[in-house]
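Asks: Next come a sequence and a model predicted from it.
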Amino acid sequence: MEGPDHIETDVLVVGGGINGAGIARDAAGRGLRVVLCEKDDLAAHTSSASSKLIHGGLRYLEHYEFRLVRKALAEREVLLRSAPHIMRPLRFVMPHDSGQRPVWLIRAGLYLYDTLARREFLPGSEAVALRSHAAGEALKDSFTRGFVYSDGWVDDARLVVLNAIAARERGASILTRTACTSLKRDARYWTATLAHAHGSTQVRARCLVNAAGPWAAQLLQSASGARPRRALRLIKGSHIVVPRLFEHDYAYIFQHPDGRIVFAMPYEQEFTLIGTTDLDYEGDLDRVAISEPEIAYLCQLSNRYFKRAIAPADVVWTYSGVRPLVEDDAASAAAATRDFRLAMDASGAPMLTVLGGKITTFRKLAEEAVDRIAPMLGNRSGAWTAAACLPGGDLFGGSPSNRGVVEFGSWLEGVRRRYPWLPQPLATRYARAYGSRIEVLLARRQGMHELGPQIVPGLYAAEAEYLVKYEWATRAADILWRRSKLGLHAGAGSEQLLDEWIAQRTRAA
């Protein structure tokens, strides 16, 4: 019998990163009962520590990962259409010099990148003269020629939250700050103990999905005593954020002489995001942080290309995450495959373990995962997410369309006309974060005074209440660093002020 301390479900998903949230959304949309548990906040680890890109992975062509690149390229426009508020097309500039791969080889690679999958609205690649191109001004004078190609930008943490919202709206239970502490299995069911701040809950599930990311191998071993047939290779990627190094909207991709690829991208209006590193990792998965050599490396790399030099003292923020990649015997971390593998154990109640993956292919991963488990649970519903918007993405109607991407600016102008009392920067941020659900955030509000007090710079009570009510935010860091990046702008002491506000609100409730 179900109750607050006992839940019966079809699928228990362990892990609240992009893969777990995507699988929960897909499965719930096919009519399966779903419970997702996450020991911390949604996207608290790997899924909020990406390079924020929806991309095919140009560099993976060098490692002959044509299948992965084709799959990712096909997903770019599918994802952009589904959530044009948190994703947008982005043009990348690749400076070239004599120490890099020959021009003919780069042209061939970009041609392949342009043609491996169909493009409806992303422009193709082209060669450019940097001395006359907007992106050339910030670069050192030695870089005179380059190439430009298309990919996409994504707010990675919000992408996870939107998938979780979509799952909940289709009936899933999303349990954050809830750890799976024990698992027992018989022929038909998994029995899991989920521990949370108020005690524990027993869940009986017909299927277990192990989407624990870097912890997937640990969960697999604790659940079944087995190790993955192919080990996970844990790779740490780190990024730095510095004051803005250029004024335009292009991003850069640098092919460093050591073989690594590093991006430099416009970030949060006032900053430049630089990364990533690729290092094998064996430390504490709950305490992943950038090292001083990584900071120095990224600064040195930036200084090789940009006129404006930076030093470690210029870094205003850093973040690091551990990517769980399928071990493929690659010599370097950078060369390790970003493709995913789904491992099924049907020796009792079924368990599906997710190994590897990248943020661009999360929807396909989720679709394939549910295609595997649904028939085992007597569910024959077909795949559906390719033709569905994520929450807030239905800017011009209920179905994904190119219009949401190419006409986002006109939709934003409509928001500004409907809410003329909102300062333009705030209207833009709300539109980008919430899309059409800005109407829920601002419902029945007719002036700034109705947003409530400004808790910390840029954050009004109305938005904080929305994030607590609808998006599982329970701590200041959830709001300042994952639901938004206001932490970069709010100043010292903001987290404490916001935590105090959340605590007061919780006591009042």
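Replies: Looks like it came in fine. Not measured: the values here are computed from a predicted model. Numbering: from 1, shown residues only.

Asks: going forward, measure contacts and count neighbours with C-alpha atoms only.
Replies: Fine.

Asks: Can you tell me the element S222 falls in?
Replies: Under the criterion of DSSP states H and E, S222 resides in helix 216-224.

Asks: Measure how the helix or strand just after that helix sits relative to helix 216-224, angle-wise.
Replies: Downstream of helix 216-224, the next assigned helix or strand under DSSP H and E is strand 232-243. Angle between the axes of strand 232-243 and helix 216-224 is 140 degrees (criterion: axes from the mean of the first three to the mean of the last three CA atoms, to 10 degrees).

Asks: Just give me how far the following helix or strand past strand 232-243 sits from the chain centre.
Replies: Proceeding N to C from strand 232-243, the next assigned helix or strand is strand 251-255, under DSSP H and E. Distance, stretch centre to chain centre, for strand 251-255: 20 Å (CA atoms, centre = their mean, to the nearest Å).

Asks: Which elements pack onto the next helix or strand after strand 251-255?
Replies: Going down the chain from strand 251-255, the next helix or strand is strand 261-267, by DSSP H and E. Contacts defined by 3 or more CA pairs under 8 Å, 6 or more residues apart in numbering; DSSP states H and E place strand 261-267 against strand 251-255, strand 271-275.

Asks: How about residues contacting stretch 60-76?
Replies: Stretch 60-76 has contacts (CA atoms under 8 Å, 6 or more residues apart in numbering) with 54-58, 109, 116-118, 151-152, 335, 337-339, 360-361, 364.

Asks: Stretch 284-302 now?
Replies: Residues contacting stretch 284-302 (CA under 8 Å, 6+ apart): 214-215, 236, 238-240, 256, 274-275, 277, 309-312, 318-322.

Asks: got the buried residues for it?
Replies: 285, 288-290, 294-295, 298-299, 301-302 (16 or more other CA atoms under 10 Å).

Asks: Then stretch 75-92?
Replies: Residues 75-92 are the ones in stretch 75-92 that count as buried (16+ other CA under 10 Å).

Asks: just stretch 163-174 next, same as before
Replies: 163-168, 170-174.

Asks: Same question for stretch 342-361.
Replies: Applying a neighbour-count criterion of 16+ other CA under 10 Å, the buried positions in stretch 342-361 are 342-343, 349-361.

Asks: and which of the buried residues of stretch 163-174 is nearest to V203?
Replies: Nearest to V203 out of the buried residues of stretch 163-174 is S173 (CA to CA; 11.5 Å).

Asks: residues near L194, how many?
Replies: Look at L194: counted by other CA atoms under 10 Å, it has 24 neighbours.

Asks: Name the nearest residue to it, sequence neighbours excluded.
Replies: Nearest non-adjacent residue to L194, counting by CA to CA, 6 or more residues apart in numbering: C180, 4.5 Å away.

Asks: for the residue sitting nearest the centre point of the chain, what are its contacts?
Replies: For the chain, D156 is the residue whose C-alpha lies nearest the centre (CA atoms, centre = their mean; 2.5 Å). Contacts for D156 (CA under 8 Å, 6+ apart) come out as 47-50, 52, 359.

Asks: One more pass at 6 Å, please.
Replies: Counting by CA atoms under 6 Å, 6 or more residues apart in numbering, D156 touches 48, 52.

Asks: before we go on, here's another structure to hold up against the first:
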Amino acid sequence: MALEYDLLVVGGGINGAGIARDAAGRGLRVLLCEQHDLAQHTSSASTKLIHGGLRYLEYYEFKLVRKALQEREVLLRAAPHIIWPLRFVMPHDASQRPAWMIRAGLFLYDTLAKREILPASHGLNLREHAAGQPLKGDYRRGFVYSDGWVDDARLVTLNALDAHERGARILTRTKCVSARRDGERWHAVLESEANGRTQVLEVQARAIVNAAGPWAARFAQGVPGAKKNYGLRLIKGSHIVVKRLFDHPCAYIFQNPDKRIIFAIPYQDDFTLIGTTDLEYHGDAGRVEISGEEVAYLCEMANRYFTRQITAADVVWTYSGVRPLLDDSSENASAVTRDYLLECDAAGAPMLNVWGGKITTYRKLAEEALAMLSSNLGLQDRPWTDGAPLPGGDLQHPGKLVRRYDFDAFLQDVQRRYPWLPAQLAKRYARSYGARLERLIGTATSLAELGEELAPGLYEAEARYLVSTEWARSADDILWRRSKLGLYCQPQHVARLEAWLAQEHAGAAPLQSPQAV
């Protein structure tokens, strides 16, 4: 007999996870299925920014920028462990956009939405500011403004975790192979493979959300009788990571001769992240890789500004993703809108297609999706996520009267409670897990009690937590999506972790959600 749900969400990226969380919090019976790992594709391949999109002002995307700026403040409060303020320095290149235009754009950026956490923009003398030291001498003046940094893959996982703890069922490595409408119900077939076995699960749902990202158009086409009035353009974005190019905490935004911009951002303490490219993509969305030309382009653009020159040989890691953007017929890939469109086919049991979007506006997208489905699903509850912290985001500081999103005060309290944790590990735990790091550490009172160090900085206690609570199944899940410890690993570390996973969890059954801790 098929299991019954109110809502089936297809896709475990940021939009699918956000919709599942919102729906579960309103009391709906929710099932989310993801064909691979959570955030395995687009949602872990962003530039890691919660931002309004300063450059979108040039394309008159004022509505999108305002909505994103409003969400920036909401998310900074909801997850202050994985999202935090970041100052961006823009050296002024007189051969590019004129200074008056930049000042006007920054003024608009500061005032389009209310700011309570982030400081305003202002001009900068690069000869006197620390951010000027790594730059070539030609750059004397610039501007500085604020946005937010995000651990994008963890943002997806925390939304899925919150959904699960509110009653949703989360199935990773589980593909929706078919869906058909039967009056007021959807009948769907899910398939999962684990330990060499294929398991089939039949489900019924009152509504389906197609949040399959780059595969959304293909999924919609495969559903008999489903409407699909819009399409996607797949835009490839690639990034490179090099050893740290500067010591200060600011990021850079560089204007380039082709009118594009790239970012150079402090990354994982020891590195600099540089990106992104914008290229039309027509290949397999699951196998996207950076090209040699993209590496050369990013190095060249960084070398226009930094005194320390880099080449492909300096690149320690790269990642690429495909952004599924709403097809608005723009000739320039960089000009394709980053806004989203929700299309609801309500001829019988509703199916809602998610076209486009950006990580910053995922929560608002989820609210709008539930509003569109509310009459079909009989929803009475009002929107609730705008004031609710994500798991670990409620940073409490006993005995101190501070804002709950004050991470520095929280970290000091962590170091006081766990003096035996090395400073770097304490900071990483606090950043990754926030107020929930106690669940990972448990009753341990020494580093040895966290178990074997399976890879640099990764102890058994954390690996077990990630498997039991956050759906991790492979070394890549742990080293690249739940953390970025892969940057410090050699092949033997990966092999050791894979062996540990195989031994520890050989009996794990497919189509299972982890138990909430």
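Replies: Received the coordinates, thanks. Since we're looking at a predicted model, the values are computed, not measured.

Asks: thinking again about what came up before, among the buried residues of stretch 163-174 of the first structure, which one lies nearest to F396 of the first structure?
Replies: Relative to F396 of the first structure, the closest of those is A166; by CA to CA it sits at 18.4 Å.

Asks: Please identify the residue in the second structure that aligns with the closest one.
Replies: Applying TM-score structural alignment, one finds that A166 of the first structure aligns to D162 in the second structure.

Asks: mean shift of the strand or helix carrying that match relative to the first structure?
Replies: For D162 of the second structure, the host element (DSSP H and E) is helix 152-165. With mean CA distance after the TM-score superposition for the first structure, helix 152-165 of the second structure departs from the first structure by a mean of 0.2 Å once superposed.

Asks: Please pull up the helix or strand immediately following that helix.
Replies: strand 169-171.

Asks: Under the alignment, what does A383 of the first structure map to in the second structure?
Replies: So A383 of the first structure corresponds to P383, using TM-score structural alignment.

Asks: start to end distance for stretch 226-233 of the first structure?
Replies: 17 Å (CA to CA, to the nearest Å).

Asks: doesn't G275 make contact with I262 of the second structure?
Replies: Yes: counting by CA atoms under 6 Å, I262 of the second structure does reach G275; the two are 5.2 Å apart.

Asks: what about these two, which has more around it?
Replies: Higher neighbour count among I262 of the second structure and G275: G275, with 28 against 19, using other CA under 10 Å.

Asks: where along the stretch 401-509 of the first structure do the strands fall?
Replies: 454-456, 459-460 (DSSP state E, counting those that start in this stretch).

Asks: now, of those strands, which is deepest in the fold?
Replies: Highest mean neighbour count of the strands of the stretch 401-509 of the first structure: strand 459-460, a mean of 18 (counted as mean count of other CA atoms under 10 Å).

Asks: Show residues contacting that strand.
Replies: For strand 459-460 of the first structure, the external contacting residues (CA under 6 Å, 6+ apart) are 451-454.

Asks: just to revisit the earlier point, what's the mean deviation for the helix holding S222 of the first structure versus the second structure?
Replies: When the second structure is overlaid, helix 216-224 of the first structure sits 0.8 Å from its aligned residues on average, using mean CA distance after the TM-score superposition for the first structure.

Asks: That helix: which residues count as buried?
Replies: In helix 216-224 of the first structure, counting by 16+ other CA under 10 Å, buried: 216-217, 219-220, 223.

Asks: now do stretch 2-9 of the second structure
Replies: Of the residues in stretch 2-9 of the second structure, 4-9 count as buried by neighbour count, 16+ other CA under 10 Å.

Asks: same check, this time on stretch 265-280 of the first structure
Replies: Neighbour-count burial for stretch 265-280 of the first structure [16+ other CA under 10 Å]: 265-267, 271-279.

Asks: returning to that earlier point: Serialize the strands of the stretch 401-509 of the first structure to TSV and add fields for distance to Y430 of the first structure.
Replies: TSV is the format used below for those (distance: least, CA to CA, whole Å):
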stretch	distance to Y430 of the first structure
strand 454-456	15
strand 459-460	11
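
Asks: Return the subset of the buried residues of stretch 342-361 of the first structure lying in helices.
Replies: Residues of those located in helices (DSSP state H): none.

Asks: hmm, which two among these are most spread apart?
Replies: Across these, the longest distance by CA to CA is 30.3 Å; it joins A349 and T360.

Asks: Okay, helices next: where are they in the stretch 1-150 of the second structure?
Replies: Here the stretch 1-150 of the second structure has its helices, by DSSP state H, counting those that start in this stretch, at 14-25, 62-78, 99-111.

Asks: Could I get those in TSV, plus columns for distance to K227 of the second structure?
Replies: Shown next, in TSV, are these (distance: least, CA to CA, whole Å):
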stretch	distance to K227 of the second structure
helix 14-25	20
helix 62-78	26
helix 99-111	37
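
Asks: deepest of those, which one?
Replies: Mean neighbours per residue, mean count of other CA under 10 Å, is largest over the helices of the stretch 1-150 of the second structure for helix 14-25, with a mean of 29.

Asks: matching residues in the first structure for that helix?
Replies: Helix 14-25 of the second structure corresponds to residues 18-29 in the first structure, going by TM-score structural alignment.

Asks: Show residues contacting that stretch.
Replies: If you take CA under 6 Å, 6+ apart as the criterion, stretch 18-29 of the first structure is touched by 47, 160, 163-164, 166-167, 170, 172, 211, 362, 366, 370.

Asks: do that again at 8 Å, thanks
Replies: Taking CA under 8 Å, 6+ apart as the rule, stretch 18-29 of the first structure contacts 13-15, 33-36, 43, 47, 159-161, 163-164, 166-168, 170-172, 211-212, 354, 359, 362-363, 365-367, 369-370, 374, 383-385.

Asks: name the element the closest residue to the match of A383 of the first structure other than its chain neighbours belongs to?
Replies: Sequence neighbours aside, E367 is the residue nearest to P383 of the second structure in space, at 6.5 Å (criterion: CA to CA, 6+ apart). Assessed by DSSP H and E, E367 of the second structure sits inside helix 362-377.

Asks: Centre of the chain to that helix, how far?
Replies: Put simply, helix 362-377 of the second structure sits 20 Å off its chain's centre (CA atoms, centre = their mean).

Asks: related to what we said a few turns ago, could you check how far the helix holding D162 of the second structure is from the centre of its chain?
Replies: Averaging C-alpha positions (CA atoms, centre = their mean) puts helix 152-165 of the second structure 10 Å from its chain's average.
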